[in-house]
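Q: need a structure here:
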Amino acid sequence: MVPRVQQNTSRGILLMSATALVFALQDGMSRHLAANYNVWMVVMIRFWFFAIFAVALASRRGGVGAVMRSRMPWVQTARGLLLVVEICIMVLAFIKLGLIATHAIFVSYPLIVAALSGPVLGEHVGWRRWTAIGVGFLGVLIILQPGVAVFSPWALVPLLSAFMFALYGLLTRYVAQGDAAMTSFLWTGVVSAIAITPVGLWFWEPMSAVDWGWMLTLCFSAAIAHFMMIKAYEIAEASDVQPFALLQLVFIAILGVTLFGETIAANVVIGAALVVGAALFTLLRTRTLERQTTQG
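A: From the prediction side, this is the model:
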């Protein structure tokens, strides 16, 4: 087993918050690319770069072969497959249910992580943090105002995607007990790239030079975001950092106003306040518990 990484909840929270910001920026870039090119090809190129970037990093840290050695190869493989399939399922949900309704359901994945972190990882989640997570989720629902479409049978598609992404996050935390973050990063990139390539090549189409620039930016940000998320799980409990993933909705609202000319309604302001308030409460509660443990 690899040496136990020193836990740092505050740093883990900062990493998850930064991950949420990068994911929001990716949504803006993906919105542009998906409007002009086949989504399967875009996803494939993204994971190609992810794999190349991971291999390049691994080669500088003892070699690809050494970094690739895992104490849990089957779990690492499952993580990579879960991630790429989850993204494909989300694409189907966007087509069948719509972007807003899909996000309204998918954003429940942090709650699924918190609910499963106890039985799967043996982590403790107190009632105060449960309450904060619930308030944050309520705030997200207020922001998105899910309509009747949410209750259609297609609602099961983004719910499945949320469950798969939550499981991916929990497995990331689980493998951190035996594998370094770089090992998990490399396995994610390689397995996902291999899995999506056959489908992506089938839907290949030419891309303009300008959009190749956006594509490369999306690829860089995707690799960085996933590495930050893996590090966040490595140095902090999943139940502590996961609520801060909800900040992605706040960042998306800001991007919508500044880049896409969207307006923020009163429900968005109220919902964002609840999400930020819940995240801040979770941070303060975590620090309080850390002080009590240290003093005890």
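Q: please count neighbours and contacts with C-alpha atoms only from this point.
A: Will do.
Q: which elements pack onto the host helix or strand of residue 224?
A: Secondary structure from DSSP states H and E places residue 224 in helix 209-235. Secondary-structure packing of helix 209-235 (3 or more C-alpha pairs under 8 Å, 6 or more residues apart in numbering; DSSP states H and E): helix 9-34, helix 39-59, helix 156-175, helix 181-202.
Q: looking at those, which is buried most?
A: Mean neighbour count (mean count of other C-alpha atoms under 10 Å) peaks for helix 156-175 among those, with a mean of 23.
Q: relative to helix 181-202, how tilted is that helix?
A: In terms of direction (axes from the mean of the first three to the mean of the last three C-alpha atoms, to 10 degrees), helix 156-175 departs from helix 181-202 by 150 degrees.
Q: name the next helix or strand downstream of the helix holding residue 224, please.
A: Helix 209-235 is succeeded, C-terminally, by helix 238-241 (DSSP H and E).
Q: quick check: buried residues in the helix holding residue 224?
A: By neighbour count on 16 or more other C-alpha atoms under 10 Å, the buried set for helix 209-235 is 214-215, 218-235.
Q: next, the second sequence, to be compared with the first:
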Amino acid sequence: MSAPVLDAPDTLSRLIPSRVARGFLLAVISGLLFNFLNASAKELAGQLPPLFVSWGRWVAGVSLIAPYLLWRVGPQGMRTRDLKLHCLRGLFHTPGYGLWYEAVAWLPLATMAALGFTGPIFVTVGAVLFLHETVHWRRWAAVGIGFFGMLVIVRPGLVALNPGMLMMLMAVPLIAGSNLVAKVVSGRDKPAVVVLWQSIVGAICFAPFGLWFWQTPTAEQLLLFLASGFFGTLGYFFITWAYRLLDISALQPITFLGIVWAALSDVVIWGKTSDVWTFVGAAIIVGSTTYIAHREARSVAAGAGGKKT
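A: Next up is the predicted model:
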């Protein structure tokens, strides 16, 4: 299966002519939105069964995006061109995020983000093997440097593993598989339609767990569910849009910025402080991300109209 990058004009083209710049900006915005989603989910998972939280998050997402699309494009515009791909994505997405929601109750968001940084390794290899993307040494270097920064934060062998860490390490390759399928389907459906069907499939797949662990949420918890649905829907919308503009392997270094947003959330919301090694690792990661964005933009500018590098 192939996943061509689309260079067609979009609503940001006039404001930001560079396709690379648009892709990176959309990925950064999506990362911020996902951090808000993660904070909402962590707060809920501390009060309710995690698998019930995961189901409620997808139900909230459907309740927000479906009426909007029905109003904007009608039933015809909500149809997908490839339901099989959305279902295939659900096979990765459901166990991956099931494990993720279980892990978020055990770990700080900064640790979740740090462990999630192993994802680009799986995504980059998968993009080469299954999407036939050309990954040059700059992207491999950025992934490698970012991975080293993650090791500085986690310090394996010096910090004891807990169940949350093990669940995250199992979740990451599954989520990477979901992202690879998302890249393919983003070339066939519009971003809003991709997010709609992702939410529908997620709500259906998690329904047995949600009903099994049902607890009547309070008004405050309902607001948190709506917040998770809102931030998650917008986050997936922007990252799907970014997937239409750039190779998925080119976008992966941007995910390393998640450690910054996560560490800030830990301090602001839960009053936790990260040790100095977290910020050392974050500096390494942000440096690698900044470098790859700069080099990618220069490569595309120099070879405009030629093969992507």
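Q: with distance to residue 106 of the first structure added, can I get the helices and strands packed on helix 209-235 of the first structure in TSV?
A: Below are those laid out as TSV (distance: least, C-alpha to C-alpha, whole Å):
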stretch	distance to residue 106 of the first structure
helix 9-34	14
helix 39-59	19
helix 156-175	5
helix 181-202	21
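Q: so the helix holding residue 224 of the first structure matches what in the second structure?
A: Counting by TM-score structural alignment, helix 209-235 of the first structure falls onto residues 219-245 of the second structure.
Q: what's the average distance of the matching stretch to the first structure?
A: Comparison of stretch 219-245 of the second structure with the first structure after fitting gives an average deviation of 1.5 Å (mean C-alpha distance after the TM-score superposition for the first structure).
Q: likewise for stretch 138-149 of the second structure?
A: Mean for stretch 138-149 of the second structure is 1.2 Å (mean C-alpha distance after the TM-score superposition for the first structure).
Q: what's residue 127 of the second structure aligned with over in the first structure?
A: Match for residue 127 of the second structure (TM-score structural alignment): residue 117.
Q: OK, contacts around its match?
A: Counting by C-alpha atoms under 8 Å, 6 or more residues apart in numbering, residue 117 of the first structure makes contact with 123-124, 170, 238-239.
Q: quick one: which helix or strand includes it?
A: With DSSP H and E as criterion, residue 117 of the first structure is part of helix 109-121.
Q: quick check: angle from that helix to helix 156-175?
A: Using the same axes, to 10 degrees: helix 109-121 of the first structure against helix 156-175 is 40 degrees.
Q: show the subsequent helix or strand relative to helix 109-121 of the first structure.
A: Counting by DSSP H and E, what follows helix 109-121 of the first structure is helix 127-144.
Q: which part of the second structure lines up with that next one?
A: Against the second structure, helix 127-144 of the first structure falls on residues 137-154 (TM-score structural alignment).
Q: in that stretch, what's buried?
A: 138-140, 142-154.
Q: make sure residue 8 of the first structure is actually in contact with residue 233.
A: No. Residue 8 of the first structure lies out of contact with residue 233 (C-alpha atoms under 8 Å); the separation is 10.2 Å.
Q: alignment lookup: residue 279 of the first structure to the second structure.
A: In the second structure, residue 279 of the first structure lands on residue 289 (TM-score structural alignment).
Q: now the helix or strand harbouring residue 92 of the second structure on the first structure. Mean distance?
A: If you go by DSSP H and E, residue 92 of the second structure is part of helix 83-104. On superposition with the first structure, the mean distance recorded for helix 83-104 of the second structure (mean C-alpha distance after the TM-score superposition for the first structure) is 2.3 Å.
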